[in-house]
Each structure stands twice: as structure tokens, then as C-alpha cells.
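In: Sharing a model that was predicted from the sequence below.
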Amino acid sequence: MSDLIKVTQCDVEDAHANCEQEAIYRDLISEARYQRDPETGKILRPWRFEVVQGFFKQSDESTDELSFDLVKENFGLALSSWTALKNKLDELNLNRNPHESYKLLICARHGQGYHNQAVSIFGIEEWNNHWSHCTGTTLPDGREIVWGPDPMLTPLGEKQADELNRAWRRQIEEGAPIPTRYFSSPFTRSCMTLVRTWKGISICEENEDQDTLLSSKRHLPIITENLRETIGSHLCDKRSSKEIIAQRFSRFGFTFERGFEEEDIYYRDDWRESLSEQSLRADAFLQDVFENYPDDIYISSTSHAGEIRAIITALGHRKFAIPTAGTIPIVIKGTRIQKDSIA
């Protein structure tokens, strides 16, 4: 297993927690399915999603998440080659019905942040009960660590993202597709992981030569609130202002989704979002991808363990633990409800 990117028992427990929330989510999504925009009258959630089996090992129930090695196992590719994957995905889209679409969504978790380091130091129980409500601390050796709000990547987290960059370069040499659309959580740890993962492949600073990119085109990541980590209570999950995010990442081409507020209007000290509520957010993200980016087949999203768990719940994918800087690629079939397409 990779020395830098490896699953812990804590990751596994986190991925399999809150099972009762899945049934609650199914009730919530059933209620939300036919809600309409009050201004346009259009259905807000016209797409239904399902996982297409056979493309990646992570969707196979026989794959052991504790021993699975993301880097050595070609990101979980279950087909004979990336060329075979691209051909099969092209074939599915070529033969699809007019109201269907197939996409590969590459869900990446950020590298280790200082909040993750704090959990490893204090343990999950002390973290949840006390430290998650603090901004940081001074360790016995005199080192000061800060994790809230909006923590940075640790040096290990940076190395993990760089390891992802090297891994993707190797896979691209073997024919892996380069995403044509990039989305990120608004948190610094996710944005920086995206930068380091795809730098020199499809991301560069505005003053750098775009012709040197493997994609031969500079891509502009979109920051979206629906990819943020579980909202509320934990100070590490309160974002920076829009101005600060822009100062940090606009030079890498990051843009904001329409309506992105200057300050974090969602965070509350006295409330923590449930998995069922977060899964509704994840579904809203998927709705946006399938409704507004029909020509993009290969999608990259960089977010968090809780958000990936919510995407997995929204898709009905098997539970699968994602380590810091881990990645889970999922081939998704979206079906647009035909009677709703003429709202």
C-alpha cells in the first residue's frame, strides 16, 4: 500500500457510520424530487442517478477497502485498460436514449489538513467533544497548530497531493482521460489539493505557459458550496471569505459558482448537518453537473470524506472508505425524467 495514501480504521468507521440516515435520505429525496423553481417553474431535481458497475473495483462488493491500494491498482480500474474504459463509455453515450447521460465522476478527498492531524493526536472522541470547537492548540513540544476556521494542508497533506499528481501522470501515460471540468469545495484544503493534484496536467497559474500542460488547455475550476464538508459545529468546517479564497486561488484560474456569498452564511455553531441533509446537497451537485454540463464526460470533484460519503449515499454506491488524498472514480448513469423536461 502507498506509504502516503492509506486507509485507517477511523476512515472505515467514518464511511460506515450513520446507516439509519440512508432511509431518511430516501424519504427526503422522494419529497424533493418534484419541487419546482418558484421563478421559472422548472423541476429542481430532474435527474435520477445510478452507478454503472464493472468499471472500477471500488463498486465491487468483493473489494476490501482496508487493503485496497489506490496508487498501485490504477485508481481501481477494473477493465483491461483506460482505452477500454473510454471506448465503453463512448459506446454507452452513443447508444443512449435522448434523456440519458453517462459520466465518469472522479471524487477526490483533500490531503491531510491540520484538523486531521488533531484527530490523530487527540482521538475522535476528544475531537468531537472538545477540540473540534477550538481554533487550535499548542502541543507539548511547543508547536502551534491551527485548524479553524478553514485549515491549511499539513506538509504531509501537500506530499499526498503531490503523490496524486505523479500517480495521475503515470495513468495518463497509460491512456487515462484528463477531466474536462473541475469542481472544488470552497475550503482551502480542497482547493490546494486540486491545484497540487492537477498542476502541470490541466491547472497552471495565469502567467505560466499553457502549452506545456498535458491537457494542452488550461482548465478553470469552479468553487461550489454543495461540495463543502458537513456544515456546522466544527470550526474546521467554516470557510474563509470569498475575498480570501480569491486571493489564494484566482491565479490558478478558480472561479465561483453564481450566487457565491462573500461570507459563510451556512455555518452555525449550534447545529451539525446530518448525512441525509448533506446527501440532498450532494444530489444537488450531481443535478448541476448533469443538467448544465452535458458535453463534459470526465468530471473531477475535490471535496471531503463526509461529502464523498454523501455522494455515495445519493448514488446508492456501496460504502467505501476514502483516506486523506484518496480518490474514488464512479461511472454514473443519469436519467432525466422526460415529463419534467418541459416544465
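Out: Looks like it came in fine. Residues are numbered from 1 along each chain as shown.

In: alpha carbons only for contacts and neighbour counts from here, please
Out: Noted.

In: the strands in the stretch 1-150 of the chain, which residues?
Out: 47-51, 100-109, 136-138, 144-146 (DSSP state E, counting those that start in this stretch).

In: Make JSON lines out of these and add mean neighbour count and distance to residue 124.
Out: JSON lines is the format used below for these (neighbours: other Cα atoms under 10 Å; distance: least, Cα to Cα, whole Å):
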{"stretch": "strand 47-51", "mean neighbour count": "20", "distance to residue 124": "31"}
{"stretch": "strand 100-109", "mean neighbour count": "23", "distance to residue 124": "19"}
{"stretch": "strand 136-138", "mean neighbour count": "15", "distance to residue 124": "15"}
{"stretch": "strand 144-146", "mean neighbour count": "15", "distance to residue 124": "17"}
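
In: want to compare, so here's the second one:
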Amino acid sequence: MLALRSRRHRRLLSFVAAFAALYYVISVLLQKKPPAISPLVFSGRPPTKLLAPRRKNLKLESVNGFFLQGLSETNQTAFNVFHADDFGLIEQEYSIFNRFSPGSSQWDLFQIELARMNQEVTVPRLGVRGYKVLYLFRPPESWHHTGEAFYGKESWDCLWTRQDGNGTAKFIDADLTPNGIHKAKYVHSLWDKRFGESGAAVPELFLSSPLSRAAETLTYTFDLASTPPPSPPIFVEYLRESFGVDTHNSRRSLTYLKKRFPLFEFEEDFSEFDPLWTSNRDETEESTLHRAKIFLENLFLRRSEAYVAIATHENVIKAILEAIGHRPFAVPVGHMIPVVVKGSWFKSYETRTEMEKVRMHYKRDRNCTILDPVTDPDAEPEEDDDQFEMMHLDTPDRHHRA
């Protein structure tokens, strides 16, 4: 009797073991492959949950000590990045200085130090995702700047900024003025000089706001028409300026941008028409910060390039600096700020991603005391000029001073 029970027990164990082995083989063969991480998404949902270790999230922080702009003692009002030596790169001896000849430039040492720091990603216990250098460019003078100077701030903010133009200058998706183009070409000459004399780090990735003045800034600053970069520059929706009633912050259609800037690519899901601009509400600062965080997470989780040139706008630059904990630093029209950013994993029990936490927020009241075309029935109606611009895209002289 005992022998019979023992045989039944062994058969049961054998059956269970065989079933477990079969289940394991089937689960291995039929397991779902993780979805591919697209390198062309910067404004969509960051793949944080797919890549993060268990209960961890991505932390982005400024690494100070490399550029003068990050030091508290640097006077931002008197600082000019293009007059400073090496764009503000601090002259110093890094931890590996003795490995190099005395003839190495400060940029040579900086690039090798950054490469050494990026080796930290190979040590799992450090949780480092990587280090990147961001060159944040603000476009030079555009036609909306001349309009504000001509009409005055109150009249501009409450009336003219909401118009497509004034009959002599176009404000909608404002282009660079001839003076702005000259400044961008001057900046190009400075970059060429830094590349040749001190070996400044050449950007590996070029990203642009979809506003035309930002794309023009990248094109002229790096002479992309004559010397195309290794990979095409990319239009990124979330790099655009704070959107609202200002027509100069509304973007053109994908068709228009593709025809005017044939060297540029578009991030995935870039819509044909502007999905964000409104004629009666302004975006809040919290919403701009939210966009900046999503952009930075995607940049670190989807791209491997260490040196990135970004043409964006005043409020977005402020938001990026705030998102990484960099000191506030004003970037004048036509200037640039370089920052070193570290991405790393940290323990977090937050179940929502940055994309899920906040939605776009708007504010309505500008406290205008003069004619307001949004609420005043006597104001002139706004006109859709997108088709007009497409028809006159190839006209050589499209700009006239306000």
C-alpha cells in the first residue's frame, strides 16, 4: 500500500516538473519583446518606465564647475558668451590632466573629461544614464522685436502682437531681420574660430524649435546649407516658445516648413497644423517647465549624442535651466548658454511619468488697458496668411523694416 502511494507521488511530481518545464519553454519562446525606443520622439511620452530599474525614475541635474555661467559669482548682466574665452569654459586641471601633453587645449581636456565621466554608465551601482553638453541658442533679432520697439510694449502686447503684420513687416512666425541674419553669420565665424584654434566640441545633434527664426538660427550659425551635419537637424514641437495670443509664436504648417527647410527632419507625430497655439490664451510658466522636462527625458532616454545644439527661445531656456537646477541666467537675444547635464536613476515610488502628471495650462488675462482684438468687437480680425506665405516662399526680398 505504501509502495503504491509512493509511486503515485513520484508520478505526480514528475508530471508537475514536466508541466513547469513546458511552461518555461513556452514562456521563453512566446515572450513579448520590449517595444523599440524611437530616436525621433522628443515631445511625446518618455520611455522612462520601459528603461528604468524597478521603482526608479530619471533625475536630471546641472553639473557645475565647467562653465562660468554656472558659477554664482558670475555677473549675468555683464557676461557676454561670445566675448568670453572658450564660451565661458573654465580653465582648470581635471583629474586626468597628467595624461596629456602641455599643448592640449582646454577644450581638448574638457572633452576627454566628459568622455571619462560617461564611462560611469558601465557601473550599474552608480545608476548613471549619461552626461550631455547642451548649447542652448536664442535666435537673434526677428521682426517681432522691431515691431515691439516701434509700437512700445503696451501697444505691442495688447494689440499688434496679435496681428499677422502691419502692412510692411510680417509678425506671424517671425523671421530673422537682415540684422538678425548678420548676427547669426557673425556667430558662425566665432564658432569656426573656436573649432580651429581651441578645438571646441562640435555638436553631434542639432535640434530646433519649429518656429522659423530658430531654424534660421541653426542654419546660419553652423552654415548647414554648405556643410550639412552628420545627421539632419530635427524640428521638435516642445522646443517652441511659450504659446498664446502672440502670432510670432504660432508655427507654420509641416508642408510649409518642409519646403522652406529641406535639410530638416521632423520628430514623429509632428502634426500638419499647429496644435498648441491659441488666439485668446497664454501658456503658463508651469506648462512650459512641464514641456522642458518631457523634452529632456526623451533626449536622455532616446539619444546617445553627448554634444547637442538646441535653437529655442527665452522662456524655454529658462525652463530648461530650472528643470536641471541650474542658476537662473539671462540669455540675451542672439546669445547662447552651454550647460553640462547629468542623467541618473533614483529611487521613486511615483507611479506616474512626467507626461502623466501635468497637462497644458493656459492663462487668459494680460491686464490690457488698450484695444484688445480678442475681446473688442471693433478690433480688426486676424487673417490666416499661411497660404499666402506658401505662394510667396521663393520671393527673394520678403522682408521690410517696421
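Out: Nice, I can see it. Keep in mind that what you see is a predicted model, and the values were worked out from it rather than measured.

In: what TM-score do we get after superposing?
Out: Once superposed, the chains reach a TM-score of 0.77 (TM-score structural alignment, normalised by the length of structure 1), with 286 aligned residues with a Cα RMSD of 2.6 Å.

In: Residue 11 of structure 1: which of the strands of the stretch 1-150 of structure 1 is closest?
Out: Checking those against residue 11 of structure 1 by Cα to Cα gives strand 100-109 as the closest, at 11.6 Å.

In: can you give me the end-to-end distance of stretch 58-71 of structure 1?
Out: 13 Å (Cα to Cα, to the nearest Å).

In: on that earlier part again, among the strands of the stretch 1-150 of structure 1, which comes closest to residue 268 of structure 1?
Out: Per Cα to Cα, nearest to residue 268 of structure 1 of those: strand 136-138, 18.4 Å.

In: ok, back up a step: take the strands of the stretch 1-150 of structure 1 and write them to CSV, including distance to residue 11 of structure 1.
Out: As requested, these are arranged in CSV below (distance: least, Cα to Cα, whole Å):
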stretch, distance to residue 11 of structure 1
strand 47-51, 22
strand 100-109, 12
strand 136-138, 22
strand 144-146, 22
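
In: Mind checking those for the one nearest to residue 188 of structure 1?
Out: Nearest of these (Cα to Cα): strand 100-109, 12.4 Å.

In: what's the closest of the strands of the stretch 1-150 of structure 1 to residue 230 of structure 1?
Out: Closest of the strands of the stretch 1-150 of structure 1 to residue 230 of structure 1 is strand 100-109, at 13.4 Å (criterion: Cα to Cα).

In: got the contact list for the closest one?
Out: When contacts are defined by Cα atoms under 8 Å, 6 or more residues apart in numbering, strand 100-109 of structure 1 is touched by residues 89, 92-93, 190, 290, 294, 296-305, 308, 322-336.

In: In contact with residue 107 of structure 2, which residues are there?
Out: Residue 107 of structure 2 touches 86, 89, 198, 199, 200, 201, counting by Cα under 8 Å, 6+ apart.

In: Alignment lookup: it to structure 1.
Out: Under the alignment (TM-score structural alignment), residue 107 of structure 2 pairs with residue 82 in structure 1.

In: How about residue 207 of structure 2?
Out: By TM-score structural alignment, residue 207 of structure 2 lines up with residue 183.

In: Surely that match touches residue 301?
Out: Yes - in this structure, residue 183 of structure 1 is within contact of residue 301 by Cα atoms under 8 Å, at 4.7 Å.

In: before we move on, back to that, near the match of residue 207 of structure 2, how many other residues are there?
Out: Residue 183 of structure 1 is flanked by 26 other residues according to other Cα atoms under 10 Å.

In: and it, which of the three is it?
Out: strand (DSSP: H, G, I helix; E, B strand; the rest coil).

In: and the gap between it and residue 264 of structure 1?
Out: Distance, residue 183 of structure 1 to residue 264 of structure 1, by Cα to Cα: 18 Å.

In: sorry, back to before: could I have the ChimeraX command that selects the buried members from the contacts of residue 107 of structure 2?
Out: Command for ChimeraX that selects the buried part of the contacts of residue 107 of structure 2, burial taken from 16 or more other Cα atoms under 10 Å:
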select :86,89,199,200,201
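
In: Keep only the contacts of residue 107 of structure 2 that stay in contact in structure 1.
Out: Retained contacts for these in structure 1, judged by both residues aligned by TM-score structural alignment, their matches' Cα atoms under 8 Å, are 89, 198, 199, 200, 201.

In: and the first one, what pairs with it in structure 1?
Out: Yep, that's residue 89 of structure 2 we're talking about. Aligned partner of residue 89 of structure 2 by TM-score structural alignment: residue 77.

In: Does its match touch residue 57 like I think?
Out: Yes - the pair residue 77 of structure 1 / residue 57 is scored as a contact, 6.3 Å apart, by Cα under 8 Å.

In: Aligned to residue 103 of structure 1, what sits in structure 2?
Out: That one, residue 103 of structure 1, aligns with residue 132 by TM-score structural alignment.

In: count of residues packed around the nearest residue to its match once chain neighbours are set aside?
Out: Of all residues not flanking residue 132 of structure 2 in the chain, residue 306 sits nearest, at 4.5 Å (Cα to Cα, 6 or more residues apart in numbering). Counted with other Cα under 10 Å, residues neighbouring residue 306 of structure 2 total 21.

In: Which elements pack onto the lengthiest strand in structure 2?
Out: Criterion DSSP state E: the longest strand present in structure 2 is strand 336-347. Applying 3 or more Cα pairs under 8 Å, 6 or more residues apart in numbering; DSSP states H and E, one finds that strand 336-347 of structure 2 contacts strand 56-62, strand 128-137.

In: in the superposition, what's the average offset of that strand relative to structure 1?
Out: Superposing on structure 1 and averaging over aligned pairs (mean Cα distance after the TM-score superposition for structure 1), strand 336-347 of structure 2 comes out at 1.5 Å.

In: got a list of contacts for that strand?
Out: Residues contacting strand 336-347 of structure 2 (Cα under 8 Å, 6+ apart): 52-53, 55-64, 66-67, 69-70, 81, 87, 127-138, 300, 324, 331.
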